[in-house]
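Trainee: structure of the sequence below:
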Amino acid sequence: MTVSKRTTIIILALVALFFAFTLHHASWRADAPKGGPRLVADRGVAPVLGNDGCVSAANAGYGAVAVGPDLAALQLAAGAGAQAIRIPLESEGRRLVPARQFESRCAADLAQPRPDVAATAYSLSRPDLFWQAKGAAEARALLAALPPSEPRHMLIGDDAAVQAARAERPAMRAFTITAARKCAADYRASLLGSVPESCTNGVMLLTLDDLGFTLWGWPNRFLDRMAKAKTMVIIAQSVEGATIKGLTEPSQYGEIAKDFNGYIWVDKIEELGPALRR
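Mentor: Okay, the predicted model is just below:
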């Protein structure tokens, strides 16, 4: 069977287009990013109780003073290798406090006042903190309690909380899970690898299933594009509705490029934190 000249030209043009497209997104066209991954603990770590059934200063893996069960759980997460921690919030009367991290039956623990936002931030001076807020009032109360110029404080929330945070503190990284997922979808739809407006100065939330060839330029050229657009990248195991599901197995690290230098959301920091350092 003979192939017409026109068909040959079309085939060659398609092959050339494919190679040009592949070259445009080739990972090696960008240097490997600096730094390593930053683990986000989805929650605190249950402290080991003393003989009296209470949380003691010796149980805390981070910090030098005796704390109640909630702060101890968060400090242990930082001590287990978390460079960032998610802290959901709730109201206790007129105070904004972290949601319960650990339920203690010890009377001495329960007698201690729950830490507010300011005390929690002070006690966790090293890790980045992803505060999870609902509504504009909660977001404004959060910002009022935080230092004004610490980029390590970020906000996850609903639309009202994010809009309030951006209005009062434009430099703060504030995002909804829906918007972060839209950024990922918009980038994959761009084909040419241009960073969409939904990602610029924003957050991209990826799952393990998103990684690969169609994440244009993955890993190095993709990460270079995100860095230039000031887009923060988070990888999780999955996203279910408004909930980020963190990695649960150390083997899942192998699905992520070794040069990745963004955030990795993990479920059990006490197991996955030490596993990454091996």
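Trainee: drop to CA atoms for contacts and neighbour counts, all remaining ones
Mentor: Will do.
Trainee: show me what the helix or strand where Tyr187 lies is in contact with.
Mentor: Here Tyr187, judged by DSSP states H and E, is contained in helix 177-189. With contact meaning CA atoms under 8 Å, 6 or more residues apart in numbering, helix 177-189 is reached by 156-157, 193-196, 198-199, 202-206, 214-216, 242-243.
Trainee: just the buried residues from those, in ChimeraX please.
Mentor: The ChimeraX command for the buried members of these (criterion: 16 or more other CA atoms under 10 Å) is given here:
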select :156,157,193,194,195,196,198,199,202,203,204,205,206,215,216
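Trainee: number of nearby residues for Pro37?
Mentor: 19 (other CA atoms under 10 Å).
Trainee: residues in contact with the nearest residue in space to it that is not next to it in sequence?
Mentor: Counting by CA to CA, 6 or more residues apart in numbering, Pro37 lies nearest to Asn261, which is 4.2 Å off, once chain neighbours are set aside. When contacts are counted by CA under 8 Å, 6+ apart, Asn261 touches 33-38.
Trainee: so among those, which ones count as buried?
Mentor: So, by 16+ other CA under 10 Å, the buried ones in these are 33, 37-38.
Trainee: secondary structure and distance to Leu74 added to those, as TSV?
Mentor: Formatted as TSV, these follow (DSSP: H, G, I helix; E, B strand; the rest coil; distance: CA to CA, whole Å):
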residue	secondary structure	distance to Leu74
Pro33	coil	29
Pro37	coil	20
Arg38	strand	16
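Trainee: and these, which is closest to Gly79?
Mentor: Nearest to Gly79 among those is Arg38, at 13.7 Å by CA to CA.
Trainee: can you tell me how far the residue lying closest to the closest one once chain neighbours are set aside is from Ile234?
Mentor: Excluding the flanking residues, the one nearest Arg38 by CA to CA, 6+ apart is Tyr263, at 4.7 Å. From Tyr263 across to Ile234, the span is 5 Å (CA to CA, to the nearest Å).
Trainee: overlap of the contact sets of the two?
Mentor: With CA under 8 Å, 6+ apart, Tyr263 and Ile234 have no common neighbours.
Trainee: which element is Asp88 on?
Mentor: No Asp there; residue 88 is Pro. strand 84-92.
Trainee: need the contact list for the spatially closest residue to Thr248 that is not a sequence neighbour.
Mentor: Using CA to CA, 6+ apart and skipping the chain neighbours, the partner closest in space to Thr248 is Asp267 (5.5 Å). By CA under 8 Å, 6+ apart, Asp267 lies in contact with 41-43, 245-248.
Trainee: this one as well, want them side by side:
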Amino acid sequence: MRGRKILGGVVVIAGAVYLLNASWLAAPAGNDSPRIIAHRGVHQTFSHAGVDAETCTASRIDPLTHDFMENTITSMRAAFAAGADVVELDVHLTPDKVFAVLHDWTLDCRTDGHGVTEQTPWPTLKTLDVGYGYTADGGKTFPLRGKGVGLMPRLDEVYAAFPDRSFLVNFKSRRTEEGEALAALINIDPKVRAATFGVYGGEEPTRAAEAAVTGLKGFDKSSLKACLVAYEAYGWTGFLPGACRNTLVALPIDIAPYVWGWPNRFMKRMRDAGSDVILVGPYGGDFTTGIDTPELAAKIPPGFDGYVWTNRIETMGPLLKVTDPVHRH
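Mentor: This is a model prediction of the structure:
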């Protein structure tokens, strides 16, 4: 008798958990296609195998199919033309208080300059060739050398070039000063505020910017972990952790099926909490892997109303921006 009661209790609890997290009980948003974040704009792709913080990715690019260089205004324009809703870019605050847009911590890999990017004055950065270090054949040829002279933009130049577009700003450092400086830029110009989709990267500048700009969303590794770990612990109850509210949630596509209520119930919970979900590529320890193949795109749920992160906007944009999701799958 006692065993039956225990079994009955387990069945009741299991049923309650199921109903609380049944995706089919929450309607999808019904979007025709997802919104897209183009990582670094249209850029030269490379193998991620064995990549770490010290890897010079410009020295291991795939064979060229175009001449665009990451983080340049021309690459951003091409990304928006290919269907990007948001372009991700990387910033460094220089000694003369300019936000230079470049991915690398140092100049030696990608450019003809030397030294730490954030320690180099803007007049020097502006003269560099951002296509100098690209090679797809181990240094035998450098097909973009000479084509990137003067193409490193300032962040304010990017905003001016695309007044009606959106950007996700990546802080490459952990300097609180960077977040405060970006917040000052955002707070004095409503157009810049409207164009700033969010911030992420270094914990200190990300949180400083969020604190100083009302409604600005962002994430760093610690905040993302706090959200997802707590959600897996008790999100099944329908109660959303504070770390998941009014934020950006980067969710690897291979982990997504295992979060409570995926996809519809999970997305509704995040939407109701004022948070945006960004589907990124398979988990690899960072946020840079993207939805870069038709096979991965096929795993995006129909009606998904979040954002999709891609490194190949030039090919994935036309694929994802279809009006009939059946054709995507």
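Trainee: TM-score them against each other, please.
Mentor: Superposed pair, TM-score by TM-score structural alignment, normalised by the length of the first structure: 0.80. Supporting alignment: 254 aligned residues with a CA RMSD of 2.8 Å.
Trainee: overlap between the contacts of Asp267 of the first structure and the second structure?
Mentor: Among the contacts of Asp267 of the first structure, the contacts conserved in the second structure (both residues aligned by TM-score structural alignment, their matches' CA atoms under 8 Å) are 41-43, 245-248.
Trainee: thinking again about what came up before, can you put the buried ones among the contacts of Asn261 of the first structure in a markdown table and add distance to Arg225 of the first structure?
Mentor: Listed next are these as a markdown table, based on distance: CA to CA, whole Å:
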| residue | distance to Arg225 of the first structure |
| --- | --- |
| Pro33 | 11 |
| Pro37 | 17 |
| Arg38 | 19 |
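Trainee: would you map the helices across the stretch 151-278 of the first structure?
Mentor: 159-168, 177-189, 220-228, 269-277 (DSSP state H, counting those that start in this stretch).
Trainee: which of those sits closest to Ser27 of the first structure?
Mentor: That would be helix 220-228 among the helices of the stretch 151-278 of the first structure, by CA to CA, at 4.7 Å.
Trainee: against Thr74 of the second structure, how distant is Val98 of the second structure?
Mentor: Counting by CA to CA, the gap from Val98 of the second structure to Thr74 of the second structure is 20 Å.
Trainee: who has more neighbours out of these two?
Mentor: Val98 (18 against 14).
Trainee: does Ala84 of the first structure touch Pro127 like I think?
Mentor: Yes - here Ala84 of the first structure reaches Pro127: they are 4.7 Å apart, a contact under CA atoms under 8 Å.
Trainee: what is in contact with the two at once?
Mentor: Joint contacts of Ala84 of the first structure and Pro127 (CA under 8 Å, 6+ apart) are Ala78.
Trainee: looking at these two, which one has more neighbours?
Mentor: Applying other CA under 10 Å to Ala84 of the first structure and Pro127 shows that Ala84 carries more neighbours, namely 24 against 21.
Trainee: which position in the second structure pairs with that one?
Mentor: Residue pairing (TM-score structural alignment): Ala84 of the first structure is matched to Val86 of the second structure.
Trainee: please name the residues that touch the closest residue to Asn31 of the second structure other than its chain neighbours.
Mentor: What sits nearest to Asn31 of the second structure in space, not counting adjacent residues and going by CA to CA, 6+ apart, is Gly303, at 4.6 Å. Counting by CA under 8 Å, 6+ apart, Gly303 of the second structure touches 28-34, 325.
Trainee: just those residues: which are in helices?
Mentor: If you go by DSSP state H, the contacts of Gly303 of the second structure have Pro325 in helices.
Trainee: ok, the contacts of Gly303 of the second structure vs Leu93 of the second structure, which is closest?
Mentor: Pro34 (32.5 Å).
Trainee: which ones are touching whatever residue of the first structure lines up with that closest one?
Mentor: Mapped onto the first structure by TM-score structural alignment, Pro34 of the second structure lines up with Pro37. The contact partners of Pro37 of the first structure, by CA under 8 Å, 6+ apart, come to 259-264.
Trainee: format these as a markdown table; extra columns: distance to Leu12 of the first structure.
Mentor: Shown next, in a markdown table, are these (distance: CA to CA, whole Å):
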| residue | distance to Leu12 of the first structure |
| --- | --- |
| Asp259 | 35 |
| Phe260 | 36 |
| Asn261 | 39 |
| Gly262 | 39 |
| Tyr263 | 42 |
| Ile264 | 42 |
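Trainee: closest one to Thr176 of the first structure out of these, please.
Mentor: Closest approach between the contacts of Pro37 of the first structure and Thr176 of the first structure, by CA to CA: Tyr263, at 16.0 Å.
Trainee: aligned to that closest one, what sits in the second structure?
Mentor: Correspondence of Tyr263 of the first structure to the second structure, assessed by TM-score structural alignment: Tyr307.
Trainee: repeat that for Ala171 of the first structure.
Mentor: By TM-score structural alignment, Ala171 of the first structure lines up with Gly215.
Trainee: and the nearest residue to its match once chain neighbours are set aside, how many residues sit next to it?
Mentor: Spatial nearest neighbour of Gly215 of the second structure, excluding adjacent residues (CA to CA, 6+ apart): Asn246 at 7.7 Å. Neighbour count of Asn246 of the second structure, defined by other CA under 10 Å: 18.
Trainee: contact partners for the corresponding residue of the first structure for Asn246 of the second structure?
Mentor: Using TM-score structural alignment, the equivalent of Asn246 of the second structure in the first structure is Asn201. Contact analysis of Asn201 of the first structure by CA under 8 Å, 6+ apart lists 229-232.
Trainee: now, of those, which are buried?
Mentor: Buried members of the contacts of Asn201 of the first structure, scored by 16+ other CA under 10 Å, are 229, 231-232.
Trainee: restricted to strands, list the residues you listed.
Mentor: Met232 (DSSP state E).
Trainee: ok, so of the buried ones among the contacts of Asn201 of the first structure, who is nearest Tyr253 of the first structure?
Mentor: Tyr253 of the first structure lies nearest to Met232 out of these, by CA to CA, at 18.9 Å.
Trainee: that closest one matches what in the second structure?
Mentor: So, by TM-score structural alignment, Met232 of the first structure is matched to Asp276.
Trainee: now Asp116 of the first structure
Mentor: Asp116 of the first structure maps onto Arg154 in the second structure, by TM-score structural alignment.
Trainee: one more: Leu155 of the first structure?
Mentor: Using TM-score structural alignment, Leu155 of the first structure pairs with Val199 in the second structure.
Trainee: how close does the match of Met232 of the first structure get to Val130 of the second structure?
Mentor: Counting by CA to CA, the gap from Asp276 of the second structure to Val130 of the second structure is 33 Å.
Trainee: same check, this time on His66 of the second structure
Mentor: For His66 of the second structure relative to Val130 of the second structure (CA to CA), the value is 15 Å.
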